[in-house]
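Colleague: Let's see this in three dimensions:
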Amino acid sequence: MISRLRVGGVRMCCLRLPSPAEAPPPFLIFCTTRLLTTSCSIKSKRQKVIVISGPTGAGKSRLALELAKRLNGEIISADSVQVYKGLDIGSAKPSLEDREEVPHHLVDILHPSEDYSVGKFYEDARQKTEEILLRGRVPIVTGGTGLYLRWFIYGKPDVPQASPEITLEVHSELAEFQRDGHWDAAVQLVVKAGDPGVESLAANDWYRLRRRLEILKSTGTSPSAFKVPYNSFKEKLESNGADLSDIHSSNSDPQKKDSNDLDYDFACFFLSTQRLDLYRSIDFRCEDMLLDDGILSESKWLLDLGLMPNSNSASRAIGYRQAMDFLLRAREEQGWSSSREFYRFLSEFQKASRNFAKRQLTWFRNEPIYNWINASRPMEDVLRFICDAYQDQSGNLKVPQSLCMDKDTTHPKEVRLLKAYRTQNRLFVSPEDCSSILDWVKRTQGEHTNAHSQVFEFSRPSHS
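Modeller: A predicted model of the protein is given here:
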């Protein structure tokens, strides 16, 4: 009565219903069902999930797409900006053609006026992972939002959800502060309530400020008091004698032993390149995002929705925040701007993007589960290695030396070159190069008034 079939390379158990003549006693059916349920549950928890991350501009989206084609995979985006409809250029969102060729999840799921949290990502991504596995396909999680991936891999803190009454109370308590822009005063209110940790929040991150006050009011305890699964994993790793600073991949014995406690058999890869090459790539990418009014048109749309720079998750995103500031300055001058103002905006955009990449490198350098891969190596070689890693059952597969990316960025020569780094634009060099953009700014921002706002009405921005 028990038959087996293979789905997506995973052996599955199923019941063949017996005919009435051969039906077993009810007790045997009950025991068999319990045995099968337990067995399948254990197997499903250790199914393989691929995670691909890397700093902005490293090429992780393209790698994930090609990998999904080879492994019959589906992609789950771990990008905090790609969740928003209409924010296509600034988030380097996969094209519609790519999404038709390979299913992508957690892309275009929210309006920019809505907030998205790491806890919500954890729930959504874990659900999508299970659905993909049930279809017999391979989940490939890709993105550069470090906290999203950390919670996805290790689990989320066991923090209780606030009651509707407490949520309403917190919103009412902080509403006036947010309306008047009194961020520092609101932070001090929560500090006095018992959570000094809010002082480390990014300015105007009202969503997280409200959430931390909700936890404080619900439990009487600061959120920092709750156990974090990632910290427990690190502590266990260190107690087993592993030096995290010496772990360059997930191949170390202590790492493999402790990763068996995770819900899935994670194969994690971090795609990067030399910092100088990465910075040049980022600078050029920022320029490309300005072509055909790309990110400026999307940022104009955010302003027309009634959003202000840094007021919520979408308007806080790198690129959009700087572009919105640039357009607001132009609106104050009835649409007039100068090449100097434009290059100031472009420089801020590029610098913020490079700094974000630097923070990503620092964050993932402390994540022992990732194998670091050199993004400058041939794509075919990288794809072949990851496919082999996915198929490998021994757990001893190591990144070949030809593909290895050194985590260490303290080499004296590289440090000197980084200190001397200066942006050298490819597209925008002279004042004349930005004339078409300034014409667009004058045409679209010159007579802007609040009466033109389409608050919270969704229509995709026009790139024209």
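Colleague: Please count neighbours and contacts with C-alpha atoms only from this point.
Modeller: OK.
Colleague: mind checking the SS state of the closest residue to Q350 other than its chain neighbours?
Modeller: Closest residue in space to Q350, ignoring its immediate chain neighbours: D283 at 5.4 Å, by CA to CA, 6 or more residues apart in numbering. Secondary structure state of D283, per DSSP: H, G, I helix; E, B strand; the rest coil, is helix.
Colleague: quick one: the helices in the stretch 101-250 of the chain?
Modeller: With DSSP state H, counting those that start in this stretch as the criterion, the stretch 101-250 of the chain has helices at 118-134, 146-154, 164-180, 183-193, 206-219, 229-239.
Colleague: Buried residues of the second one, list them for me.
Modeller: Buried residues in helix 146-154, defined by neighbour count with 16 or more other CA atoms under 10 Å: 146, 148-154.
Colleague: what angle do it and helix 229-239 make?
Modeller: Relative orientation of helix 146-154 versus helix 229-239 (axes from the mean of the first three to the mean of the last three CA atoms, to 10 degrees): 70 degrees.
Colleague: Secondary structure element holding D79?
Modeller: In the assignment (DSSP states H and E), D79 maps to no helix and no strand.
Colleague: Please tell me I have it right and it contacts G143.
Modeller: Yes - between D79 and G143 there is a contact at 5.0 Å, judged by CA atoms under 8 Å.
Colleague: right, and the helix or strand after the helix or strand harbouring K257?
Modeller: According to DSSP H and E, K257 maps onto helix 253-259. For helix 253-259, the following helix or strand on the C-terminal side (DSSP H and E) is strand 265-272.
Colleague: Next, the structure of the following sequence, for comparison with the previous one:
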Amino acid sequence: MKHPLFLCGPTASGKSSLALAIAEALDGEIVNGDAFQLYDAIPTLTAAPSAEEMATCPHHLYGVLSPTQPCDAMRYREMALPVIAEIQSRGRLPIVVGGSGLYLKFLSHGPSPVPSGDPELRANLDTRTLDDLVDEFTRLDPVEAARTDLANRRFVTRALEICLLSGQPCSSLRDKWKTRQAEIDSELAGIFIQRQRGDLRERIGIRTRQMLTSGAIEEVAALDAPEHGLAKAIGVAQIRSHVEGAIDLQTCEDDITTATRQYAKRQETWFRRETWLKQVDWAPEAPPPLDAALKAVSNRL
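Modeller: Below is the predicted model:
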């Protein structure tokens, strides 16, 4: 069974073209790892692979949700795992391609065992003094208390909340999860594309302009009322403002370009923290760095 290959990178870095080259070289099939490319309504705005690209090798989980269907990282994991298993069952390589860090993290490592917040418990904790919270926290979990800024009410409240909801010390849960993540890291194969800052900024500007002249405005105008996660896609709010006459086309383009560049910077920060991902540099105007990508993960595949 072939382990999946994760191909990550900021928006407009060239993930799709490199994925196609890898798929051809390694007998692979591409699995979407982008939160908004899951939706069928805005393929131009989300830079989903073209029909020509999809025809070169099998692509999975592109355009499979309608705008009214909610999705989060856990649901994405539940959708992607059987697709990956089916590809593996045929002896082919699943290549997970995307830039949605949290979705990819849930798929690669699974959800954290740390419980999410409970509104009723949080409301109760918020009525108590910080000294009272610190006293209970220190009693339940002295290890975590010793490494927590006890003057920070938010940190104390969250750690105490974890203790109370799980019935275990927060430190135990976090330490076990950290150890498990390191074990998973050692088994994963993944790369992230690194572009020079100026090159990526220029690529984002060019792509934004192309989107607006190639159907993105019409896609957004056709939406009744974006719901759930789709409304958060960069470009939806800006184009709606333009369609409604609140801003002109140039302002719309500038706003989308700026928001996309800011998002790309956050993506780069996320992927650099994932030390199991191997960086592959891609020079301006150069073809997809296939050899460098294959070399980076040769000992994991």
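Colleague: just to revisit the earlier point, now render the helices of the stretch 101-250 of structure 1 as a markdown table, adding distance to D98 of structure 1.
Modeller: Rendered in a markdown table, the data for those read as follows (distance: least, CA to CA, whole Å):
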| stretch | distance to D98 of structure 1 |
| --- | --- |
| helix 118-134 | 18 |
| helix 146-154 | 23 |
| helix 164-180 | 40 |
| helix 183-193 | 41 |
| helix 206-219 | 32 |
| helix 229-239 | 33 |
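Colleague: quick one, which of these is nearest to I52 of structure 1?
Modeller: Within those, the stretch nearest I52 of structure 1 is helix 146-154; the backing value is 9.6 Å (CA to CA).
Colleague: name the helices or strands packed onto that closest one?
Modeller: Judged by 3 or more CA pairs under 8 Å, 6 or more residues apart in numbering; DSSP states H and E, the packing partners of helix 146-154 of structure 1 are helix 118-134, helix 229-239, helix 339-365.
Colleague: Swap in 10 Å and give it another go.
Modeller: Here helix 146-154 of structure 1 touches strand 48-53, helix 118-134, strand 138-142, helix 229-239, strand 265-272, helix 339-365, going by 3 or more CA pairs under 10 Å, 6 or more residues apart in numbering; DSSP states H and E.
Colleague: can you tell me which residue in structure 2 aligns to the residue nearest to Q350 of structure 1?
Modeller: Aligning on TM-score structural alignment places D283 of structure 1 opposite G205 in structure 2.
Colleague: How about the contacts made by its match?
Modeller: 12, 253-254, 256-258, 260-261 (CA atoms under 10 Å, 6 or more residues apart in numbering).
Colleague: Format the buried residues of helix 146-154 of structure 1 as a markdown table; extra columns: distance to R331 of structure 1.
Modeller: Listed next are those as a markdown table, based on distance: CA to CA, whole Å:
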| residue | distance to R331 of structure 1 |
| --- | --- |
| G146 | 35 |
| Y148 | 36 |
| L149 | 39 |
| R150 | 41 |
| W151 | 41 |
| F152 | 42 |
| I153 | 44 |
| Y154 | 46 |
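Colleague: which one among these gets closest to I437 of structure 1?
Modeller: Closest approach to I437 of structure 1 among the buried residues of helix 146-154 of structure 1 (CA to CA): G146, at 33.8 Å.
Colleague: Map the closest one across to structure 2 for me.
Modeller: Counting by TM-score structural alignment, G146 of structure 1 lines up with G101 in structure 2.
Colleague: Now do the residue lying closest to that match once chain neighbours are set aside: how many residues are near it, please.
Modeller: Excluding the flanking residues, the one nearest G101 of structure 2 by CA to CA, 6+ apart is W270, at 6.7 Å. Other residues lying near W270 of structure 2 total 16 when counted by other CA atoms under 10 Å.
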